[in-house]
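S.K.: Predicted model, plus sequence, below.
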Amino acid sequence: MTKTQLRRIPAYAFLSLAVFLSVFPLYFMAVSATNTSNEVVASKLLPGSHLVENFQTLVDSQPLWSALYHSSVNAILTTLLALILCSIAGYAFEIYHSRAKDAVMGILLLAIMIPFAATMIPLFRLFAQLGMVNSTFAVIVPLIATPFLILLFRQASRTFPHEIIEAARLDGLGEVSIFSRIYLPTMKPTLAAAGVITFLFSWNNFLWPKVILVDNAYQTLPMLLSNMRAGYVTDYGSLMLAVFIVSVPTMVVFLLLQRHFAEGVTGAIK
């Protein structure tokens, strides 16, 4: 073994430990979904034979399919609307640059500092007066135009050459065509990064849906997990299976878009 390889041993050991600490919770979650409640409490690390029983218990005791449907609708609609609105806003802030827009952007950035708990009660009263409690609209509206995503698209737009826009205008293209046919195709990494961030946040969002969705018939998957822990007796086998089901879509989305996600974030930072 050469000296260079010996010097790399501590780095490899550290990386191996980091991988283990990252993967082990996922492994334990998947294994626990196949074990009984007592075996989960005892921290059994080998797969069991109670996956079907845990799934049947979960379906019989909780509205799994309804919660899955509402979570999927909320996350998909929130992601699509956020990408449309925030990409348009980021494009407008940079391409049609002015001092007034800089002032507005500064106000939006200050809004990031305000915790959501401070605006939650006014938002609830607003939607209650509009009669939109227990509605998908009330769940997704506060998430579709966030200052962070607008800033992300604005930073990405700074690398977009303005000469292309001028040439397209001379060729007779309208602003909508320039945005949809020229600008958006070059923003695929940023769209992927914004899509992953929005989908993960919307899918895992618990506090606001818990407040605005008063009727349990409209509950989402994070609310379902909370209700499973609210009783006197918790079936940890079915609970871990529910956690695994909740985690799968987020892992799939991230794995499919991870390359574009990294490129989009680093491109926006530049």
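M.R.: Nice, thanks for sending it over. Numbers count the residues shown, from 1 in each chain.

S.K.: Only C-alpha atoms from now on, for both contacts and neighbour counts.
M.R.: Fine.

S.K.: doesn't residue 30 make contact with residue 51?
M.R.: No. At 10.0 Å, residue 51 does not count as touching residue 30 under the criterion of Cα atoms under 8 Å.

S.K.: and for these two, which residues touch both?
M.R.: residue 241 (Cα atoms under 8 Å, 6 or more residues apart in numbering).

S.K.: what's the following helix or strand after the helix or strand harbouring residue 26?
M.R.: Applying DSSP states H and E as the criterion places residue 26 in helix 3-32. Using DSSP H and E, the helix or strand that directly follows helix 3-32 along the chain is helix 37-41.

S.K.: In addition, the following structure is provided for comparison:
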Amino acid sequence: MKNFSKIFKYIFLSIAAFISVFPFFWMLLGVTNKTSDIISGKFMIGGEFATNIKNLFSSDLNFTRSLGNSAVIAILTTIFALLLSSAAGYGFEIYRSKDHERIFTILLLSMMVPFSAMMIPLYRMFSKLSGTPFGINTIFAVIIPSVSTAFLIFFFRQNMKAFPISLVEAARIDGLGEFSIFTKIYMPTAKNSYAAAAIITFMGSWNGYLWPLVVLQSPEKRTVPLVLSAMGASYTPDYGMMMTGIVITTLPIAILFFVMQKQFVQGMLGSVKG
């Protein structure tokens, strides 16, 4: 009976793994085939990879520029989000008071509000900043709503619970300022938390679609998800080119995760333990 249970477990896990991996495998095959072969369900490696690459980077959609736009937005969003959200999470945990707890509770309640409900107020706010670096059709209009989220602040506060407060008290006795305590003591010890938050933030920004679609109105400022969407919206979509674009778009996220997966797991476990 024990052996049967083990066999059933491995069969179930194998089926689940196949279902999870199959779309990626199909996507990689699509990179090497033309549209007609993909539509017909050809399940073999083709010889159209070079053609698909050429069509992707020579199309009028300017895929290369969109990669640069997405990279700039994702990197800046990640940097600002880590700095602001970690400082907020640190402050909520170190400087406790009844008022802080009320503010934190309201902050958590804001997670229940769908982003689609905030789009119109956000759009009106940024439209009033037109003509400035923070107005509509600028990268900062995409970045600013994502630099301080309730989830990240909650994430850093939970990780902060595992941080020894005695280090902060000892540093204060030694005459170290609050900013120096945060940058020189807390940040180096919270590398795993920063790694996990960096992956989550970068992935969310890189894959962002709805808000960039609303804010970025010039074709030359479009991000990768917008360009991929435009590829599929044509009357005769080139699925081989689309598959190639999707694979190239997936690579930065995959590389980032595999490089930092150990820190990601430890950072998430630290949040759960907190």
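M.R.: Nice, I can see it. Because the structure is predicted, anything quoted here is derived from the model rather than measured.

S.K.: returning to what we had before: could you list every helix and strand in contact with the helix holding residue 26 of the first structure?
M.R.: helix 236-269 (3 or more Cα pairs under 8 Å, 6 or more residues apart in numbering; DSSP states H and E).

S.K.: which of the residues in the helix it packs on are buried?
M.R.: Neighbour counts using 16 or more other Cα atoms under 10 Å place 236-247, 250, 254, 257-258, 260-261, 263-265, 267-268 of helix 236-269 of the first structure among the buried residues.

S.K.: Also stretch 215-232 of the second structure?
M.R.: Buried-residue list, stretch 215-232 of the second structure, by 16+ other Cα under 10 Å: 215-216, 221-228, 231.

S.K.: That one aligns to what range in the first structure?
M.R.: Aligned using TM-score structural alignment, stretch 215-232 of the second structure spans residues 212-229 in the first structure.

S.K.: which other residues reach that stretch?
M.R.: So stretch 212-229 of the first structure is in contact with 62-64, 66-68, 70-71, 124, 133-135, 138-139, 204-206, 209-210, 234, 239, 242-243, 246, going by Cα under 8 Å, 6+ apart.

S.K.: List buried residues within these.
M.R.: Buried, going by 16+ other Cα under 10 Å: 62-64, 67-68, 70-71, 124, 133-134, 138-139, 204-206, 209-210, 239, 242-243, 246, out of the contacts of stretch 212-229 of the first structure.

S.K.: just the helices in the stretch 101-250 of the second structure please.
M.R.: Ranges of helices in the stretch 101-250 of the second structure, per DSSP state H, counting those that start in this stretch, are 115-127, 139-143, 150-160, 165-173, 178-181, 187-189, 191-206, 210-215, 224-232, 239-273.

S.K.: In the first structure, which residue range corresponds to the third one?
M.R.: Right, helix 150-160 of the second structure. The aligned range for helix 150-160 of the second structure is 147-157, by TM-score structural alignment.

S.K.: what's the average distance of that stretch to the second structure?
M.R.: Here the mean offset of stretch 147-157 of the first structure against the second structure after fitting is 0.4 Å, by mean Cα distance after the TM-score superposition for the first structure.

S.K.: The host helix or strand of residue 90 of the second structure vs the first structure, average offset?
M.R.: Assessed by DSSP H and E, residue 90 of the second structure sits inside helix 63-94. Compared with the first structure after the fit, helix 63-94 of the second structure shows a mean deviation of 0.4 Å (mean Cα distance after the TM-score superposition for the first structure).

S.K.: Which elements pack onto that helix?
M.R.: Counting by 3+ Cα pairs under 8 Å, 6+ apart, the packing neighbours recorded for helix 63-94 of the second structure are helix 49-58, helix 98-109, helix 139-143, helix 150-160, helix 191-206, helix 224-232.

S.K.: Turn those into JSON lines, including distance to residue 20 of the second structure.
M.R.: What follows is those, written out as JSON lines (distance: least, Cα to Cα, whole Å):
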{"stretch": "helix 49-58", "distance to residue 20 of the second structure": "24"}
{"stretch": "helix 98-109", "distance to residue 20 of the second structure": "32"}
{"stretch": "helix 139-143", "distance to residue 20 of the second structure": "31"}
{"stretch": "helix 150-160", "distance to residue 20 of the second structure": "27"}
{"stretch": "helix 191-206", "distance to residue 20 of the second structure": "19"}
{"stretch": "helix 224-232", "distance to residue 20 of the second structure": "22"}
